[in-house]
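**Student:** structure for the following, please:
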Amino acid sequence: MQRIHRELLDHNDEELELELLEDGHDLDAMFDGHVNDGSEKEERRRYFSELFRLQGELVKLQSWVVKTGAKVVILFEGRDAAGKGGVIKRITQRLNPRVCRVAALPAPNDRERTQWYFQRYVSHLPAAGEIVLFDRSWYNRAGVEQVMGFCNADQYEEFFRTVPEFERMLARSGIQLIKYWFSISDQEQHLRFLSRIHDPLKQWKLSPMDLESRRRWEAYTKAKEIMLERTHIAEAPWWVVQADDKKKARLNCINHLLGQMPYEEVEHPTIELPQRERQEDYSRSPTPPELIVPQVY
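**Tutor:** As a prediction, this is how the structure comes out:
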């Protein structure tokens, strides 16, 4: 019951995040009527306060990236239901999608399977002044493709020979590459899968591949250990996020990400709203009634 209660709170908090400060809500007032336990209420209030503070820093980082022409790539890897999508959502929530965008590639098509393995990822790399977040990345080959048998032994070994040089090439070209692995326990993934099964709004997150990955937990563990050992390089080290607690994982990841960047606050010119020009011969035409959306609410 405690687990279900926590899941419901987390789901509700996701809906609140985009509204709380934008409409001038008071955090105390929002939580006082919903949570009886004082420690839980304080923990949620602290989460929101820190999240909004860190998102404010992300906005500053965005301005710095644009001003300096920095090129940033951030990879998010981890087991299914580890919370990658949750932290990506919190990073991008208040940023300009023209500056910070997400690359979540589907399975390769028949043509892409004949290309150089890294080719379809290269087209998503950033230009100057851009941040790209990869929701899963070229490390699919070291994880799901290896465990599910979608690549052969030669392709697997070639990946490990190539990926360190590929990432060093990115670094030499001026791209900052940051790699995160979201780590959750066996029990936590089990509970999150059950939550998705019983929540109609989250069932779409479960694919047959996800369910099969649950059965092959130990094979994924071995593949992850090999991947971290063979691809942890000075130019692009791995960082492991302890993710059993979703909210702490989000805050810790964003805080660490900000610490990887030498960003500074960028001064912006004062914005003044210009006066609207008014023409004496201007007359606004009424909107035809048949074009108006019915006001049901």
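**Student:** from here on, just use CA atoms for contacts and neighbour counts.
**Tutor:** Will do.
**Student:** okay, and the residue nearest the centre of the chain sits in which element?
**Tutor:** The residue lying closest to the centre of the chain (Cα atoms, centre = their mean) is I88, at 1.3 Å. Element membership for I88, per DSSP states H and E: helix 84-92.
**Student:** toward the C-terminus, what is the element adjacent to that helix?
**Tutor:** Following helix 84-92 toward the C-terminus (DSSP H and E): strand 100-103.
**Student:** so which elements touch the helix holding I88?
**Tutor:** helix 38-68, strand 71-78, strand 130-135, helix 246-259 (3 or more Cα pairs under 8 Å, 6 or more residues apart in numbering; DSSP states H and E).
**Student:** quick one, the last one and helix 84-92 angle?
**Tutor:** Our comparison of helix 246-259 with helix 84-92, counting by axes from the mean of the first three to the mean of the last three Cα atoms, to 10 degrees, yields an angle of 50 degrees.
**Student:** cool, the third one as well?
**Tutor:** Strand 130-135 runs at 160 degrees relative to helix 84-92, counting by the same axes, to 10 degrees.
**Student:** strand 130-135 packs against which elements?
**Tutor:** By 3+ Cα pairs under 8 Å, 6+ apart, strand 130-135 packs against helix 38-68, strand 71-78, helix 84-92, strand 100-103.
**Student:** give me the contact list for the last one.
**Tutor:** In this structure, residues lying in contact with strand 100-103 by Cα atoms under 8 Å, 6 or more residues apart in numbering are 62, 92, 124, 130-135.
**Student:** wait, the residue nearest to the centre of the chain sits on V132?
**Tutor:** No - assessed by Cα atoms under 8 Å, I88 is found out of contact with V132, at 10.6 Å.
**Student:** one more, please, to line up against the first structure:
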Amino acid sequence: MAKTTKQAMESHPGGEGKLSHKKYLKELFNLHVELVKLQEWVVTTGCKICIIFEGRDGAGKGGTIKAITERVSPRVFRVVALPAPTEREKSQMFIQRYIQYLPAAGEVVIFDRSWYNRAGVERVMGFCNEQAVAKFLEAVPLVEEAIADSGIILIKYWLEVSPEEQTRRLKARIDDGRKTWKLSGMDLKSYSRWYDYSRARDEMFLATDTDLAPWYVANSNIKRRARLNIISHLLSKIPYEALPPKKVKLPERQKAAGYQDPHYPYKYVPEQF
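**Tutor:** I've put the predicted structure just below:
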């Protein structure tokens, strides 16, 4: 069993202070190059990778996922962020709606929240009873064993943020017109139940932090450091190899052969900037 979250954060403080933007971009560039190498290897070998991101509201899951995917192909790196289940989905076996999104050969699937909703938000907010949670926690290791047996590399991350930093981030969403969509009524209700979430997280770890599919906890109080640390760790957990680079040369462009630009009344976008 892994250390408690508090112990993990104390023994791995994640550096002190903010990382300069210049340093961050330099390190991120190097990691993006490696992610592209990983992508080519995944496509060539048919590897299947599933990455799960969990954590409290404001922990930085979305920003981390964006940092991973912004320089790779969305046809290879697919992000799954499911909305609330429909009435039909509620009648299905709980994990059924997630299983269909697992990767096929040559794919990397990233879950922005996953089947662990049952152990977290659904439990804390009263969307399921304790019996359902107990059955879920008992079944998950078996399900994840079956996922691994199918050849999928399963990697699970929990982003841990302090109460003070979460408060700062959620307050910032209120005043930032770009982020107001991130703050829902459910987020506000969840915010008030910090220790209910802590208890739920602790029980989830006890039941599902297995040798086959361990939880990796990342201190996300400093976003830039967290993103770099997670991407670096992710790359270290996959046995990819850099493939020989393909030689690329632009072909000669064809001759105009009499073509002339048409006198068409194009509706141009106004150049306001």
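**Student:** quick revisit: the helices and strands packed on strand 130-135 of structure 1 into TSV, with extra columns for distance to I254 of structure 1?
**Tutor:** Below are these laid out as TSV (distance: least, Cα to Cα, whole Å):
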stretch	distance to I254 of structure 1
helix 38-68	7
strand 71-78	11
helix 84-92	7
strand 100-103	14
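**Student:** closest to G259 of structure 1 out of those?
**Tutor:** helix 38-68 (10.5 Å; Cα to Cα).
**Student:** which parts of that closest one are buried?
**Tutor:** Going by neighbour count (16 or more other Cα atoms under 10 Å), the buried part of helix 38-68 of structure 1 is 41, 44-45, 47-48, 51-52, 54-55, 57-66.
**Student:** just tell me what the residue nearest to the centre of structure 1 corresponds to in structure 2.
**Tutor:** By TM-score structural alignment, I88 of structure 1 lines up with I65 in structure 2.
**Student:** list the contacts for its match?
**Tutor:** By Cα under 8 Å, 6+ apart, the neighbours of I65 of structure 2 are 110, 112.
**Student:** what do you get for R136 of structure 1?
**Tutor:** Here R136 of structure 1 is in contact with 75-77, 104-105 (Cα under 8 Å, 6+ apart).
**Student:** in PyMOL, how would I select the buried members of those residues?
**Tutor:** Here is the PyMOL selection string for the buried members of the contacts of R136 of structure 1, based on 16+ other Cα under 10 Å:
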select buried, resi 75+76+77
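**Student:** any chance of the contacts of strand 100-103 of structure 1 in CSV, with distance to Q187 of structure 1 too?
**Tutor:** Output for these, formatted as CSV (distance: Cα to Cα, whole Å):
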residue, distance to Q187 of structure 1
Q62, 37
T92, 29
H124, 35
E130, 38
I131, 34
V132, 32
L133, 28
F134, 26
D135, 23
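**Student:** what's the distance between the nearest residue to Y116 of structure 2 once chain neighbours are set aside and E87 of structure 2?
**Tutor:** Nearest non-adjacent residue to Y116 of structure 2, counting by Cα to Cα, 6 or more residues apart in numbering: E54, 7.7 Å away. Distance, E54 of structure 2 to E87 of structure 2, by Cα to Cα, to the nearest Å: 24 Å.
**Student:** now G63 of structure 2
**Tutor:** 30 Å.
**Student:** please identify which of these two sits among more neighbours.
**Tutor:** G63 (14 against 8; other Cα atoms under 10 Å).
**Student:** now do the contacts for the more buried one.
**Tutor:** R227.
**Student:** what about the helices in the stretch 151-297 of structure 1?
**Tutor:** 153-172, 186-197, 208-215, 217-231, 246-259 (DSSP state H, counting those that start in this stretch).
**Student:** could you identify which of those is most buried?
**Tutor:** By mean neighbour count, with neighbours taken as mean count of other Cα atoms under 10 Å, helix 246-259 ranks first of the helices of the stretch 151-297 of structure 1 at a mean of 18.
**Student:** what lines up with P244 of structure 2 in structure 1?
**Tutor:** By TM-score structural alignment, P244 of structure 2 lines up with E267.
**Student:** what about C128 of structure 2, neighbour count?
**Tutor:** Neighbour tally, C128 of structure 2, other Cα under 10 Å: 14.
**Student:** what do we get in structure 1 for it?
**Tutor:** By TM-score structural alignment, C128 of structure 2 lines up with C151.
**Student:** for the corresponding residue of structure 2 for R196 of structure 1, give me its contacts.
**Tutor:** When structure 2 is aligned by TM-score structural alignment, R196 of structure 1 is paired with R173. By Cα under 8 Å, 6+ apart, the residues touching R173 of structure 2 are 179-180, 182-183.
**Student:** could you dump those to a markdown table with distance to A8 of structure 2 and neighbour count?
**Tutor:** Converted to a markdown table, the contacts of R173 of structure 2 look like this (distance: Cα to Cα, whole Å; neighbours: other Cα atoms under 10 Å):
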| residue | distance to A8 of structure 2 | neighbour count |
| --- | --- | --- |
| K179 | 30 | 12 |
| T180 | 32 | 13 |
| K182 | 28 | 12 |
| L183 | 28 | 15 |
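**Student:** closest to P214 of structure 2 out of those?
**Tutor:** Of these, the one sitting nearest to P214 of structure 2 (Cα to Cα) turns out to be K182, at 28.7 Å.
**Student:** now check the closest one against structure 1: what is it aligned to?
**Tutor:** By TM-score structural alignment, K182 of structure 2 lines up with K205.
**Student:** so what's that match closest to, chain neighbours aside?
**Tutor:** Closest to K205 of structure 1 by Cα to Cα, 6+ apart is R196, at 7.2 Å.
**Student:** from L206 of structure 1, how far out is the one you found?
**Tutor:** For R196 of structure 1 relative to L206 of structure 1 (Cα to Cα), the value is 7 Å.
**Student:** before we move on, what about Q189 of structure 1?
**Tutor:** 12 Å.
**Student:** next one: K71 of structure 1
**Tutor:** 33 Å.
**Student:** G149 of structure 1 too?
**Tutor:** Distance from G149 of structure 1 to L206 of structure 1, by Cα to Cα: 20 Å.
**Student:** structure 1: which residue goes with K90 of structure 2?
**Tutor:** In structure 1, K90 of structure 2 lands on R113 (TM-score structural alignment).
**Student:** tell me the counterpart of R278 of structure 1 in structure 2.
**Tutor:** So, by TM-score structural alignment, R278 of structure 1 is matched to K255.
**Student:** how many neighbours does that match have?
**Tutor:** K255 of structure 2: 7 neighbours (other Cα under 10 Å).
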